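Q: dropping a prediction and its sequence here:
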Amino acid sequence: MSGDPARADLAAIFQAALGRVDPYKMIVDHLRLEGNRLVASFEGLCHDEDLDRYDRVMVLGAGKAAARMARAVEQVLGDRISGGLVVTKYGHGEPLERIELVEAGHPTPDDNGVNAARRIAALAEAACARTLVLILISGGGSALLCAPAETGDGAPSLADKQAVTAALLASGAAIGEINCVRKHLSALKGGGLLRLLAPARSLTLILSDVVGDRLDVIASGLTAPDPTTFAEALAILDAYRLRERVPEAVRLRLEQGAAGRLPETVKPGDPVLARATNCLIGTNRAALNAACAEAQARGYRPLPLTSTLTGEAREVAKALYAIARDVRDHDLLAAPPVCLVAGGETTVTVTGPGLGGRNQELALAFLAEMGRDPRRGEGIVLLSAATDGGDGPTDAAGAFAATEVLDRAQAAGLSVEAALRANDSYRFFDATGDLLKTGPTLTNVCDLQMILVR
């Protein structure tokens, strides 16, 4: 509960990680005006633009952190901004003065996202060689900026894209696989935005919500070359046995593209890339390092495990618990007190009718491992949480797992195994009082798993 020192430490460690990847602070600290030059410097990359070369500075963007990023850009550039439009998830807005803000549906696209995408496409097409376009991209941009491709006999509708997104999410497909399919159904993704912007110059600031920080995967690569193909998108549907279950227009478009009858996404070497600069401003690795620093300040020995954690949430939980148990029982890796920290993004293959997210499912599976431990998880406490504050289709960022949670569940007559079978982690932790609810954090760099071993 809230009075538990270990739980309080974990919440503080998570908050320190969020503070490190606050997009407002990162942009204000690393994007600056020097006379008439705009200078961007992030983790070794330094880029500057002579604003005297441009008649207009326009701002476009999409993602859960887009509004906060836009507010920071307004702080830096002020009245040099001639206009623009960013789209973010419902409830993730911030007050803006010079850049228009639209809120739309995520993770399933809606009409607001489609309309915003069309307007952004029109603004991009109106840009000329004397336009500098600042593009702000963060996690969620792929769903929020939904522009169904217009070409081909099998042009998909919004409803078609909603259906295929929902099917891929439920199948347990990784975000890179989902985005590969999205890119080949879109007019903007896979570098499509750059095609519309040409011949304008663009500087893109990117907050990564993708394991490995691949620019072609974050928000489906709006401003990056795309190494994937129509054939690969089709193969992903086949791998999850979805080809015959998705809308016919989706299947037809991907089949036409794979047969070479539709133009591919932007590939490396395309001339449109020459006037585009991509700048990665925040990553899961940065959040993980901040979590480790806060853990050390609180008296724990930090042990960063990885920032590229993937896999089924319940299988990852087993591995993490095994590591924590070895630390507790055998001083393996280090002697307690220890804080194990991992980052990345797991997946959940949904088979039950319940409610939850990948972090809550991981915490529930971790709790199941505690129940199998003869010491019932003594000395081990976990927090698994999404850095954007929204785990799956819920209002919780994640959940805690500890011996005390097992006790509360037992007292309430709750079964960990039954909740796992139903994929009902949210209702389980809601009943025990062990959800973490932060509200929208206005950042997004995947997830963190923090485990205290005492």
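A: Great, that's in hand. What you are looking at is a predicted structure, and each value in this text was computed from that prediction instead of being measured.

Q: use CA for all of it now, contacts and neighbours both
A: OK.

Q: and Leu196, what element?
A: In the assignment (DSSP states H and E), Leu196 maps to helix 192-197.

Q: report all helices and strands that that helix contacts.
A: Other elements packing on helix 192-197 under the criterion 3 or more CA pairs under 8 Å, 6 or more residues apart in numbering; DSSP states H and E are helix 111-126.

Q: ok, the residue nearest to Asn284 when sequence neighbours are not counted - how many residues close by?
A: Closest residue in space to Asn284, ignoring its immediate chain neighbours: Val445 at 4.9 Å, by CA to CA, 6 or more residues apart in numbering. Val445 has 28 neighbours, counted by other CA atoms under 10 Å.

Q: quick one: contacts of the longest helix along the chain?
A: Among the segments of the chain that qualify as a helix by DSSP state H, the longest is helix 313-330. Residues from elsewhere that reach helix 313-330 (CA atoms under 8 Å, 6 or more residues apart in numbering): 310, 332-336, 340, 346-348, 358-359, 361-366, 369-370, 379-380, 451, 453-454.

Q: for stretch 366-384, same thing?
A: By CA under 8 Å, 6+ apart, stretch 366-384 touches 6-7, 10-11, 314, 317-318, 320-321, 324-325, 328, 359-360, 362-363, 398-403, 405-406, 416-417, 447-454.

Q: re earlier: correct me if wrong, but the residue nearest to Asn284 is in a strand.
A: No. Val445: not assigned to a strand; according to DSSP: H, G, I helix; E, B strand; the rest coil it is coil.

Q: any idea how far Asp213 is from it?
A: Relative to Asp213, Val445 is positioned 9 Å away (criterion: CA to CA, to the nearest Å).

Q: here comes the other one, which I'd like you to weigh against the first:
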Amino acid sequence: MIRNREQLTKTPAHEVALDCIEAGIAATQPTRVMSEALERDGTTLTVDDATVDLDEYSEVVVVGGGKAAAQMAAVIEDVLGERLTDGVVVTNDPQETDCIAVVKGSHPTPDEAGEEGARRVLSLADDATADTLVLCLISGGGSALLPAPVDGVELAELQSLTDDLLASGATIHEINAVRKHLSAIKGGQLAAAAAPATVHSLLVSDVVGNDPSVIASGPTVPDESTYADALAVLDRYDITPAAAVEAHLDGGIAGNRPETPGPDDEVFEASRVHVLADGFTALAAARTVAEERGYTPIILSSRVEGEAREAAKTHVAIAEEALATENPVAAPAVFLSGGETTVTLDGDGSGGPNQEFVLSGALTSDSADVVVASVDTDGTDGASDVAGAIADHDALGDHDRARAALTANDVTPYLAERGLVVDTGKTGTNVNDLRVVVAGDPGTR
């Protein structure tokens, strides 16, 4: 899975960190979690904890989007077989399917192909009736891959705004509050289009806390955010949108267009949501591997957010405390965390939050016995084509240059030059960050 693993495996601590990363990504593979959640016995379809009688429906259709959507679609085709009527999903990682159309879109900035695919998803939902079973496949990246801008807003304007939001340091919750109010599909509007059909949404979560209204901007669940919330995000981060965007949001605040459907809306009466995998799924698998390798594993949190370089300092401090005082556990230990850290851009270089986490952590550490690793489980970290990085204090070389790279948000070239980036390619899944900090070596006990 890690294509340059041999280059990265320098010590037993490096090896266990890479083992943890691979185990976490493997545990969240869509084919694996979908196969575990879906079962068909004749006309009875089991979806997670729910059972569906297929004979109650005249048609079964599949819609959705996200980085894992194609893999999810392939599994559902195998399970449903001839009972599947039609389907379309949008992803940036396509694969061959028989019945379900797979549209390749762009992430993190939406493109024309994604817009066309989103329109096809909406059209299929619009055609659904009370006799339709709609299976909606949603995973991380769905917000960008299902753009469908509202009337009056051009895709180019949405692209520019998305770039500004991603560079601002805004949280995913804030970004999605804006996206929902500029889309015809997000914020419960896909469920509204499909009503009165029965909708079962199968989610691979890339959101801290698994709030389904945030995963891919919640196309099939109620939305409690408002036009005023969306405009407040733009004000908070001093983002000036295109005139058409501002006019649309102002019109919503003035009551000239309806809000996205909320918790009491009847369009959700026949809608169920199933979260099949999340960041903790990856952490639990990594914990098992660390324990098998002779380390004491500690999951610090699956909900770490904030500035990546600052979060790294706390993680490393905990590891060094374990080495120095045996608190909270004695080394050798592996400290794990998940969630989604961010980067506030001051430079225009190449990098991402996971690489900044590693570089900051290795710079912070005073011990050669601490190894810091972090990846985005989708295989692409920020504005780079690598998943993340792994390093210890001694691997960084010139620390002044390392700090300069961090200040300029240009960490990928610095880390790549030293053979410290983790290259997985696209993994087919996305449950956000997986961070591994190793303290000590079982062989030194």
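A: That came through, no problem. Here the structure is a predicted model, which means the values were calculated and not measured.

Q: can you count the residues close to the counterpart of Ala319 of the first structure in the second structure?
A: Residue pairing (TM-score structural alignment): Ala319 of the first structure is matched to Thr314 of the second structure. Neighbourhood size, Thr314 of the second structure [other CA under 10 Å]: 13.

Q: one more: Phe42 of the first structure?
A: Phe42 of the first structure, neighbours per other CA under 10 Å, totals 17.

Q: tell me, how many residues neighbour the closest residue to it other than its chain neighbours?
A: Excluding its sequence neighbours, the residue lying closest to Phe42 of the first structure (CA to CA, 6+ apart) is Ile281, at 5.8 Å. Applying other CA under 10 Å, we find 22 residues neighbouring Ile281 of the first structure.

Q: please, which helix or strand holds Ile281 of the first structure?
A: Counting by DSSP H and E, Ile281 of the first structure is part of strand 276-282.

Q: which part of the second structure matches the next helix-or-strand element following that strand?
A: Sequence-wise, the next helix or strand downstream of strand 276-282 of the first structure (DSSP H and E) is helix 284-297. Here helix 284-297 of the first structure aligns to the second structure at residues 279-292, judged by TM-score structural alignment.

Q: ok, stretch 196-210 of the first structure next?
A: Taking TM-score structural alignment, stretch 196-210 of the first structure hits residues 193-207 over in the second structure.

Q: off-centre distance for the matching stretch?
A: Here the centre of stretch 193-207 of the second structure is set off from its chain's centre by 17 Å, with CA atoms, centre = their mean, to the nearest Å.

Q: how big's the offset between the match of helix 284-297 of the first structure and the first structure?
A: Following superposition, stretch 279-292 of the second structure is found to deviate from the first structure by 0.8 Å on average (mean CA distance after the TM-score superposition for the first structure).

Q: excluding its backbone neighbours, what's nearest the counterpart of Asp22 of the first structure in the second structure?
A: Matched across to the second structure, Asp22 of the first structure falls on Gln29, judged by TM-score structural alignment. With CA to CA, 6+ apart as the criterion, Gln29 of the second structure has its nearest non-adjacent residue at 5.6 Å, and that residue is Thr429.

Q: so how far is Ala243 of the second structure from the one you found?
A: 36 Å.

Q: ok, now Ala405 of the second structure?
A: Between Ala405 of the second structure and Ala243 of the second structure the computed distance is 36 Å (CA to CA).

Q: what about the two, which has more around it?
A: Taking neighbours as other CA under 10 Å, Ala405 of the second structure and Ala243 compare with Ala405 leading, 22 against 10.

Q: end-to-end on stretch 92-108 of the first structure?
A: From its first residue to its last, stretch 92-108 of the first structure covers 16 Å (CA to CA).

Q: buried residues in stretch 338-345 of the second structure?
A: Gly338, Gly339, Glu340, Thr341, Thr342, Val343, Leu345 (16 or more other CA atoms under 10 Å).

Q: alright, calling it a day.
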